[in-house]
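Q: Sequence first, predicted model second:
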Amino acid sequence: MAKKTKISHQIKKKPITFKRNALSTTAQMMKDSQAVILTEYRGLTVPQVNDIRVRLKDSGADFSVIKNTLFKRAADELSISDAGLDAALNGPTAAVFATGDPVAAAKAVADYMASVRNSPFKVKGGVVGGKFATAAQIDQLSKIPPKEVLISQMLGAFNSPISGLVGTLNGIVSNFVYTLQAIADKQSGGDSAAA
């Protein structure tokens, strides 16, 4: 009988270690991510899940089915708590960990939902910048232009006033040159009339 107790004691220890490792891994993944998008994946087929994984991998994100209690504990460990997060962690949940550009990951999720008619795949909410974000906020995130476009727009905005200033200065210099040319022409014309 003592052997049974010893064996059952060893079996119980292993799951606790496994759970601690899973918790620390999940917390680290959340910490390393720019955004985490929580999704409802119930009703998706295996090929559809694989398609989502490929699309997200291309945008620098990982797709993982995760236990709600595990995600909640990892969020608590990172001091992320919100009533909306508790509500989003209801039912089967898969998390999109966006370690790269969060806009690209949100766009990939939105594009997938738009490409599949009547898709059971839905956004439940997420965590962006250490704060809970609703499904509507994640949708707004997906509508932001890509990082490269934003940078080019910003550079264009900086360049526009400078270009305007250069154009104005060129206009002033040109007008001054035309005025000098007109004076020179008038004087040379006046000298011809006097002779």
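A: Nice, I can see it.

Q: switch to C-alpha atoms for all contacts and neighbour counts from now on
A: Will do.

Q: Remind me what the helix ranked longest in the chain packs against, helices and strands.
A: Of all the segments of type helix in the chain, defined by DSSP state H, the longest one is helix 147-194. Contact analysis of helix 147-194 by 3 or more Cα pairs under 8 Å, 6 or more residues apart in numbering; DSSP states H and E lists no helix or strand as a packing neighbour.

Q: Can you report how many residues lie near residue 174?
A: Residue 174: 12 surrounding residues under other Cα atoms under 10 Å.

Q: before we move on, what about residue 10?
A: 11.

Q: Ok, residue 176 next?
A: Other residues near residue 176 come to 12 when the count uses other Cα under 10 Å.

Q: cool, residue 69 as well?
A: For residue 69, the tally of surrounding residues (other Cα under 10 Å) stands at 13.

Q: Now do the SS call for it.
A: Put simply, residue 69 is helix when judged by DSSP: H, G, I helix; E, B strand; the rest coil.

Q: And the strands in this structure, which stretches?
A: Here the chain has its strands, by DSSP state E, at 35-40, 61-66, 93-98, 122-128, 131-133.

Q: how close does residue 20 get to residue 91?
A: According to Cα to Cα, to the nearest Å, residue 20 and residue 91 sit 22 Å apart.

Q: Comparison target, given below:
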Amino acid sequence: MSEAIIAKKAEQVELVAEKMKAAASIVVVDSRGLTVDQDTVLRRSLRESGVEFKVIKNSILSRAAEKAGLDDLKDLFVGPSAVAFSNEDVIAPAKVISEFAKTAEALEIKGGAIEGAISSKEEINALASLPNREGMLSMLLSVLQAPVRNVAYAVKAVAEAKDEDVA
């Protein structure tokens, strides 16, 4: 191999390692068997969710995982591998890929990493069943509002009771 090719591959490894380090979540899939239309729909859905989706050679992925400190991720890079990176929303890649896999049986989730911790296929699917960030914030807000609402109802009931006593 020429030095130029080796340098280019080293640069690719470095680039992928940086993406792995910066990613909030990584999902590794086998997309072999998807039609062009299915692949286009999947990529569009991921892009709309702010997720980067790439098909990268296993040798580059393995070296990048080692550099990023995700050595256990190397076991997933067997056969055709595509990787989804999300820097902001931890749930987005898992949710989009899991939903898409329900209609496209050819897509197989291999596993991934969530905030630096290696995750199995089952953990990725469990993550996909969680509500997104906005849904979780909405649920938290309703939980925080409940005690305040109950106090307001109690104060209103006391005020109405006093109004009845005066009348």
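A: Ah, there it is. Computed from a predicted structure; not experimentally measured.

Q: Distance to residue 156 of the first structure and mean neighbour count added to the strands of the first structure, as JSON lines?
A: Compiled in JSON lines, these are given as follows (distance: least, Cα to Cα, whole Å; neighbours: other Cα atoms under 10 Å):
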{"stretch": "strand 35-40", "distance to residue 156 of the first structure": "28", "mean neighbour count": "27"}
{"stretch": "strand 61-66", "distance to residue 156 of the first structure": "30", "mean neighbour count": "19"}
{"stretch": "strand 93-98", "distance to residue 156 of the first structure": "28", "mean neighbour count": "26"}
{"stretch": "strand 122-128", "distance to residue 156 of the first structure": "28", "mean neighbour count": "22"}
{"stretch": "strand 131-133", "distance to residue 156 of the first structure": "31", "mean neighbour count": "20"}
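
Q: what's near enough to touch the most centrally placed residue in the first structure?
A: Closest residue to the average C-alpha location of the first structure: residue 102 at 1.5 Å, with Cα atoms, centre = their mean. The contact partners of residue 102 of the first structure, by Cα atoms under 8 Å, 6 or more residues apart in numbering, come to 34, 35, 141.

Q: residue in the second structure matching the second one?
A: The equivalent of residue 35 of the first structure in the second structure is residue 25 (alignment by TM-score structural alignment).

Q: do the same with residue 155 of the first structure
A: With TM-score structural alignment defining the correspondence, residue 155 of the first structure maps onto residue 141 in the second structure.

Q: For the residue nearest to the centre of the first structure, give its distance to residue 184 of the first structure.
A: For residue 102 of the first structure, the distance to residue 184 of the first structure (Cα to Cα) stands at 64 Å.

Q: Over to residue 88 of the first structure?
A: With the distance defined as Cα to Cα, residue 88 of the first structure ends up 80 Å from residue 184 of the first structure.

Q: repeat for residue 5 of the first structure
A: Distance from residue 5 of the first structure to residue 184 of the first structure, by Cα to Cα: 112 Å.

Q: cool, and residue 113 of the first structure?
A: Distance, residue 113 of the first structure to residue 184 of the first structure, by Cα to Cα: 72 Å.

Q: So which of these two has more stuff around it?
A: Neighbours were counted for residue 113 of the first structure and for residue 184 using other Cα under 10 Å; residue 113 has more, 17 against 12.

Q: Thanks again, I'm all set now.
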